[in-house]
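Engineer: Here's a sequence, model it:
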Amino acid sequence: MSDLSVETTRIPGLLVVRLPVHEDNRGWFKENWQRAKMTALGLPDFGPVQHNVSFNAHRGATRGVHTEPWDKFVSILSGRAFGAWVDMREGESFGQVVHIDLDPSTAVFVPRGVGNSYQALEDGTVYSYLVNDHWRPGQTYPALNLADPTVAIPWPIPLAQAEISEKDQTTPMLGEVEPMKPRKTLIIGALGQLGRALQAEFPHADLVDLPAALGETSEPLVEQRAPASVVETAPQPLDITDPDQVAAWPWGEYGVVLNAAAYTNVDGAETAEGRRIAWAANAGAPATLARLGAEHGFTLVHFSSEYVFDGTVDPHTEDEPLSPLGVYAQTKAAGDVAVATTPRHYLLRTSWVIGEGKNFVRTMAHLAATDVSPSVVDDQVGRLTFTDELARATRHLLDIGADFGTYNLSNGGDPTSFAEIAKAVFALAGRSADEVTPVSTADYFAGKDLAPRPLRSTMDLSKIESTGFVPQDAMVALRDYLARYSAG
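Structural biologist: This next block holds a predicted model:
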């Protein structure tokens, strides 16, 4: 009896699993699917939802090559079979073939887009397969002729002597097959600061945006503000808080959903209207996406905030207990809890986001250009996060297949206060840094009805750095950003 093992093949993602079979005079027993042991050896945690069994009455029964739009875990429950798989996915491996003999000690993980076929080698062969989506009538998918000479599957029993369905006898040859495209990427909140950066990093993604009322923003505490930037019309609206719109959306077409949408008006969230919107956008919508991710198997990337902490710990780590202060912070924390329930998720906690649109750095640059001398809080300390850096980190985690979970992400370098950042912007604009007057949060709050802010926003970046990602220094990124902003 061999140990459980997982072997790679020349088709990317197609894995052969060797199963221990325990035999005695009564027969045999095996663990046909054992999630914990198999995923520890590299099998994807693909979340099967349906178990199908095919009984093949006679030797020579031959089925396939079928390319259903889901992952499969195939195995033999009784008898023997010859299994063959053809990569039908768009890409360099299109047309690649793998074939092996199957008995109860062998199983195969077949990723979406790889055609599956087999031939029974004994009467009464029972073929089993777990799938991670429900079969539905009317679904279409690529199929390949069993006799295609290009792939030249070496069937042990000649096809002329095999039992083949009429449908499988009329499927096209490889040159006539349209390769299966990969599941798409969806960006929600595509016209926000982060959404625009994600568009640049994921240029072929589908784009949707929340209704304008669900995407208001606010800035750090500063006495003078710049006019809001003009925002283009959203390419396609999708209200994640509307059950009818959610039900009508084709979630099964997506492999990755990037949720960059949020209500970030920290002070507005303290009002009766803002509180309702913030809970819907920041907590309810992520909970809906988490449920959909579990149901459809897509990877959910959700962007959160250091506001989920009260700012008394320095630096913040990924496992720090949540301790939100105001309503906005509470809704973001609730969203974090919801996202963590879906199996395939990356939760990126970030701080002080700067991108294309209304933000603190652009406000300071505008004030520097218009001879305004602002007062800026100097006891809120953290690091800037530029949206292109956040998008780059997102791409990095997805590309390397990093462990799912929570990651802190900001630009690197020494922590600074908002006042220090404002002084740096003024100096880069040719104004004296001394024209920025530091003020404490307590003094700034005096006589104003504002939401509480965390004073310490610096995050520990060691977890994402351990994946090979190196954050760019925030001050270097600031200089580059202002150079682009000035040129524009």
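Engineer: Could you use CA atoms for every contact and neighbour count after this?
Structural biologist: OK.
Engineer: Next, A477: secondary structure please.
Structural biologist: With DSSP: H, G, I helix; E, B strand; the rest coil as the basis, A477 sits in helix.
Engineer: measure the residue nearest to it when sequence neighbours are not counted to I400 for me?
Structural biologist: Distance criterion C-alpha to C-alpha, 6 or more residues apart in numbering; nearest residue to A477, sequence neighbours excluded, is F386 at 7.4 Å. Remark: distance between F386 and I400 (C-alpha to C-alpha, to the nearest Å) = 22 Å.
Engineer: To compare against the first, here's the next sequence to fold:
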Amino acid sequence: MAIEFGKELGITTTPIPGLVVWDLPVHGDSRGWFKENWQREKMTRAGLPDFGPVQNNISFNDAVGTTRGIHAEPWDKWVSVATGRIFGAWVDLREGPTFGAVYTTELDPSRAIFVPRGVGNSYQTLEPDTAYTYLVNDHWSSEAPYTFLNLADESAAIAWPIPLDQVEVSAKDRAHPRLADVTPMTPRKILVVGANGQLGRALRAEFAGAAHVEFAARDDVDLGSPDLAEARRWRDYAAVVNAAAYTAVDLAETADGRTDAWLTNVTGVSRLAAVAAAHGVTLVHVSSDYVFDGTLSRPYREDDPVSPLGVYGQTKAAGDAVVSTVPRHYILRTSWVIGDGRNFVRTMQSLAERGVDPSVVGDQIGRLTFADDIARGIRHLLSTAAPSGTYNLTGAGDPASWADVARTVFELTGHDPARITAVSTDEYFSAATTPVAPRPRNSALDLAKIEATGFRAPDWKDALRRYLTGEGG
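Structural biologist: As a prediction, the model looks like this:
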């Protein structure tokens, strides 16, 4: 069968999600032929995932009818034919609604196929001296999870051009299980670092029951360790969510606090970013309104220049810059975070119940953000594969001052909001005897970008009402 010359680079989708056949331009004459078997810039622009190959393998078969498979591996593959021709069969062996879906086609040097992780791969040679080449985005490991299906499985019912009883098949391949006995390939894992903090606890609730999500406290994964790269088999992870941070904004203004803030928010994040970049892992990082100076008269957008006022904000801005270099990343900027445990809302609720009439800052403007909504937003970005980048994620609704929030807490708990006295930031901290971090006066963040992905945060007042009645947070 002659190779078809002069094709345009193009794709054909299949019933198996992510499994895509590619037509490759092959240039030839009486001397032979040439093709670009893998061209990252052209192919990713045309829609191929930028899957980051690290190894190139070649399988040579001298006899017609050599049959191999069905093997599902924990990595993506770019499969093509260097010489000869094959009949290929692919079966989806991943967990999910398409488990067991089958696709077959022939490949020659002018056609290639992208095989996503967990899709079973098999082929049968149709010409002698066939060489089958494939790029993979992980190094082979005996410790990696594999899944197999019998070539003769009745439910897959693959119409092999040459019957299996007439071809060369290894004893190992003949012994693979039928579909009913196959253990599906589980999704790549998600690791939550800092899983015992208020956001970490919200993420535990959001991903409750998801077997592929792991939670690690600081003692389990030390971001400050120079051995972080060896702490896990990182290629097994689709994403790492960094919920660990130094957040003591006032203490960061002290000598020891400054060191600790930079160690956690910059040095540790840098090591995690290096791991993510090296292994194709999506890094999710939570940032802060403190990267801005709060002088704008409108809500801050993601592309506004950062201008942090204090040490904490400086470390968060530096961490954002590092994470932005990771090819697959989400930076979530948020503000005024409320979760379980001690926080501003619980303090105001307690003061109201004890008959205390507090003075509260009235010249800082923003919106409350509840930890469970941040967790929901993180899951949304990951599950929808939203474009990499920075996203603002706070409560929705009209911005308000801390004094306004306190009045709302009093009102929702049945107390007189007039008991709150609004004071300026300078007045509030006038008697402080320890360093006080400068605060941005405007912490309102524009939500249009994340809303364009389909995510909607609740109005902060509605979320506050649910939080106080025990329905959220």
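Engineer: re the thing from before, residue in the second structure paired with the residue nearest to A477 of the first structure?
Structural biologist: Under the alignment by TM-score structural alignment, F386 of the first structure pairs with F370 in the second structure.
Engineer: show me what contacts its match?
Structural biologist: Contact partners of F370 of the second structure, counting by C-alpha atoms under 8 Å, 6 or more residues apart in numbering, are V337, I338, G339, T394, G395, A463, G473.
Engineer: which of the residues you listed still touch in the first structure?
Structural biologist: Shared with the first structure under both residues aligned by TM-score structural alignment, their matches' C-alpha atoms under 8 Å, the contacts from the contacts of F370 of the second structure are V337, I338, G339, T394, G395, A463.
Engineer: Mind putting these into a markdown table with neighbour count?
Structural biologist: Output for those, formatted as a markdown table (neighbours: other C-alpha atoms under 10 Å):
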| residue | neighbour count |
| --- | --- |
| V337 | 20 |
| I338 | 22 |
| G339 | 23 |
| T394 | 31 |
| G395 | 30 |
| A463 | 22 |
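Engineer: all strands for the stretch 301-450 of the second structure, in order.
Structural biologist: 329-334, 337-338, 359-361, 365-366, 369-370, 389-392, 400-401, 421-423 (DSSP state E, counting those that start in this stretch).
Engineer: what's the answer for the stretch 51-200 of the first structure, then?
Structural biologist: With DSSP E, counting those that start in this stretch as the criterion, the stretch 51-200 of the first structure has strands at 61-66, 72-78, 81-87, 97-102, 106-110, 114-120, 125-131, 163-164, 184-188.
Engineer: Where does the shortest one end up in the second structure?
Structural biologist: Going back to what we said before, that points to strand 163-164 of the first structure. Mapping strand 163-164 of the first structure onto the second structure (TM-score structural alignment) gives residues 168-169.
Engineer: what does the first one give?
Structural biologist: Aligned by TM-score structural alignment, strand 61-66 of the first structure falls on residues 66-71 of the second structure.
Engineer: What are the buried residues along that stretch?
Structural biologist: Within stretch 66-71 of the second structure, the residues scored as buried using 16 or more other C-alpha atoms under 10 Å are T66, T67, R68, G69, I70, H71.
Engineer: Let me see the contact set for the last one.
Structural biologist: The reference is to H71 of the second structure. By C-alpha under 8 Å, 6+ apart, the contact set of H71 of the second structure is V119, G120, N121, S122, Y146, T147, F148, L149.
Engineer: didn't the second one look like it was pressed against G88?
Structural biologist: What that stands for is G120 of the second structure. No: using C-alpha atoms under 8 Å, G120 of the second structure is not in contact with G88, being 10.6 Å away.
Engineer: higher neighbour count, the two?
Structural biologist: G120 (25 against 21; other C-alpha atoms under 10 Å).
Engineer: ok, that one to F148 of the second structure distance?
Structural biologist: Counting by C-alpha to C-alpha, the gap from G120 of the second structure to F148 of the second structure is 7 Å.
Engineer: which residues do those two both contact?
Structural biologist: Common neighbours of G120 of the second structure and F148 are listed as G69, I70, H71, A72 (criterion: C-alpha under 8 Å, 6+ apart).
Engineer: Please identify which helix or strand holds T12 of the second structure.
Structural biologist: If you go by DSSP states H and E, T12 of the second structure is part of strand 10-13.
Engineer: about what we covered before: out of the strands of the stretch 301-450 of the second structure, deepest packed?
Structural biologist: Of the strands of the stretch 301-450 of the second structure, the one with the most neighbours on average (mean count of other C-alpha atoms under 10 Å) is strand 369-370, at a mean of 26.
Engineer: Thank you, goodbye.
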